[in-house]
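A predicted structure for the sequence below; I have some questions about it.
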Amino acid sequence: MARTSDIEKAAGVLRAGGLVALPTETVYGLGANAEDPTAVSRIFQVKGRPPSHPLIVHIGGADQLDDWVEEVPATARLLAEHFWPGPLTLVLRRGRRVPLEATGGLETVAVRVPDHPVALALLSAFGGGVTAPSANRFGQVSPTTAQHVRAELGDGVDFVLDGGPCQVGVESTIVDATGEVPSILRPGGVTREDLEAVLGRPLTVHATSRVRVPGQHPSHYAPRARVVLVEPEAVVAEAELAQERGHRVGVFLPPSLTDAAVKAHAVAAVPASMNAYARGLYGLLRELDQKGCDLIFASLPAEEGLGLAIANRLRRAAGPRESA
């Protein structure tokens, strides 16, 4: 776990225009001073991320929101009061402190307060906002440990703050709060049901949206192996058929089939708890990659609670990939 001296060093790196990998409750982020366009641009270079893809600005508390956005509608204020610190990102009109480099050229900005003691300590020591997408190569599996960051980005990061494994494991829920009717642009660590309970109204979940936000690329959160989605009852048969045809097959075995014997290269048992599944999802994808699988067979969970976010990540991981 990061020491006070580590946090002070990381804050100094940010002030000097460097990049810091920081833990959050969702995934590890690749952070830069949100008000330094040069440092922000370096995030895109290190990740290989298109500059048109906006970043999330992390701040130290809901009381700082007005410093970063043009206005805060009542709905956004209500959500911030209920869910911050936490895995909820609000999309609002950009304030003048936020450079266009951080927003992908948009006049909107995504903002959140992370619920992790190390991240909050860093934001306090630094005294400003930190733009921080996931600390991995663009489109690939998000990191949930400091070791994941070091293995993937290496010297591209100036300092890695180790805050232990991430406790949520999937990225934040992104809510468009710019209009009269809020909507979910990316499901994540705050469930649709929890948001609807606070707002007292149903929310639409958009596969795509007029507002560009992180995580909407057709192929995202993807391992090297190709992910194939099938119905739960077909996972074993489809996986074994592919294995017989010469593939090195990895299997996400659903809880209903935990006792099934599977002829495959590697098998990962899916937890029955959606909290545990979300926390371990990216680690399981990385594990099957490391075991040399070239295909991963999985099925979608019920799309309720955190299952909605897990299903979203699996669909993106199985999305069409650009040819090399």
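Yes, it's here.

when you work out contacts or count neighbours from here on, use the C-alpha atoms and nothing else.
OK.

F297: helix or strand, and which one exactly?
Here F297, judged by DSSP states H and E, is contained in strand 295-298.

same thing with V13?
Under the assignment here (DSSP H and E), V13 is part of helix 4-15.

what comes into contact with that helix?
For helix 4-15, the surrounding residues in contact (C-alpha atoms under 8 Å, 6 or more residues apart in numbering) are 19-20, 31-33, 118, 121-123, 125-126, 158-161.

next, the one to line up against it:
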Amino acid sequence: MWQGAKDEDLQAAAAALRAGGLVAFPTETVYGLGADGLNAAACAQIFEAKGRPQDNPLILHIADRAMLEDIVEPLPPAGQALADRFWPGPLTLILRRRETVPDVVTAGLDTVAVRWPDHPVAQALIRATGRPLAAPSANKSGRPSPTQAWHVQADFGDELAGVIDGGQTAVGVESTIVDVTVDPPSLLRPGGITKEALEAVIGPVADPTLTNRPKAPGMKYRHYAPNVPVLRLPNAGLDTARAFLAQHAGEKVGLLLDDESLNVLAPFDPSVLVWNLGPKTHPELAAARLFDGLRRLEAAGCDIMLIASYDETGMGLAVANRINKLSQPLKEEDA
């Protein structure tokens, strides 16, 4: 494992990328599984390593405007406004591609997803490589996204050229994705930039129209789930939670709940494992803690997990999006 604070490690990682290898690296959102984004063969390895469907496009990560100009057509006004306001940062834009971008990156579409990450290790690695990096989340497809280096190693072992350890990521969920090739722009995936923040810059943002050819990651397939069942607790559902815990007494139950709910439900049986997602009024804390909690409770041997629901406003929209994709609603018969 390479250390992000060491220049010699970053140079070694960049050399591995230039040679066509796969390197996992930290961003402010989650860890990415990087390949030379202009090398079709290297990008194809991402799909094989992750078990990722071929129609699920990749995101190209850049470190300066010159890289952007090499891979996309001139930005439309909405795209320029969002880039000026939120780049570098947890925002991905869907833009018109140039022929320099391999078809494998875009799933054959005439658009490409692009992000300029706001993380010193990611930026240094891209600059050292000298190429945009294709980098979906560094997890096996369908698994919780990685927010620490050990999450990557748990999924891939020694399959990769290496992992750069940059500590825990700050945002904890993937980037917001906005398609600015349509009018009005369309929010394809909620993430680290809220819908409200987007609309403060460019006006109304539409919800996506689902198709069989997704323009962005996270639109079509089940994502983010551990290998044990996760049931979603409805808001104001503490009586339901008590019934659930009574029904599963003696089992190893994992609870991923806000601290207010945990305080009301406590004390717990020793078989219950608890992961605090923070105050319900601060969903950005839940975003930062969500995927790590899922992986830690799974590693601790939970038989089943119960997770909180979140209101779909502000950062709660991104948290709810991830939770809804990884869980099933808790039904009366389950409690």
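Received the coordinates, thanks. Please read these numbers as outputs of a predicted model, since none were measured by experiment.

any idea what the TM-score is?
Overlay of the two chains. TM-score (TM-score structural alignment, normalised by the length of structure 1): 0.93; 318 aligned residues with a C-alpha RMSD of 1.8 Å.

ok, back up a step: farthest-apart pair in the contacts of helix 4-15 of structure 1, please.
A121 and D158 (18.4 Å; C-alpha to C-alpha).

counterpart of the strand holding F297 of structure 1 in structure 2, which residues?
The aligned range for strand 295-298 of structure 1 in structure 2 is 304-307, by TM-score structural alignment.

check the offset of the matching stretch from the chain's centre.
20 Å (C-alpha atoms, centre = their mean, to the nearest Å).

after superposition, how close is that stretch to structure 1?
Superposing on structure 1 and averaging over aligned pairs (mean C-alpha distance after the TM-score superposition for structure 1), stretch 304-307 of structure 2 comes out at 1.4 Å.

just the buried residues of the helix holding V13 of structure 1, please?
If you call a residue buried by 16 or more other C-alpha atoms under 10 Å, then helix 4-15 of structure 1 has these buried ones: 6-11, 13-15.

now stretch 27-43 of structure 1
So for stretch 27-43 of structure 1, counting by 16+ other C-alpha under 10 Å, buried means 27-37, 39-40, 42-43.

could you do stretch 254-268 of structure 1 as well?
So, applying 16+ other C-alpha under 10 Å, buried residues of stretch 254-268 of structure 1: 254, 262-268.

distance to R94 of structure 1 and secondary structure added to those, as JSON lines?
Shown next, in JSON lines, are the buried residues of stretch 254-268 of structure 1 (distance: C-alpha to C-alpha, whole Å; DSSP: H, G, I helix; E, B strand; the rest coil):
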{"residue": "P254", "distance to R94 of structure 1": "43", "secondary structure": "coil"}
{"residue": "V262", "distance to R94 of structure 1": "51", "secondary structure": "coil"}
{"residue": "K263", "distance to R94 of structure 1": "53", "secondary structure": "coil"}
{"residue": "A264", "distance to R94 of structure 1": "50", "secondary structure": "coil"}
{"residue": "H265", "distance to R94 of structure 1": "49", "secondary structure": "coil"}
{"residue": "A266", "distance to R94 of structure 1": "46", "secondary structure": "strand"}
{"residue": "V267", "distance to R94 of structure 1": "46", "secondary structure": "strand"}
{"residue": "A268", "distance to R94 of structure 1": "43", "secondary structure": "strand"}
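
quick revisit: residues in structure 2 aligned with the helix holding V13 of structure 1?
Using TM-score structural alignment, helix 4-15 of structure 1 pairs with 7-18 in structure 2.

check the fit of the matching stretch onto structure 1 and give the mean distance.
Mean deviation of stretch 7-18 of structure 2 relative to structure 1 after superposition (mean C-alpha distance after the TM-score superposition for structure 1): 0.7 Å.
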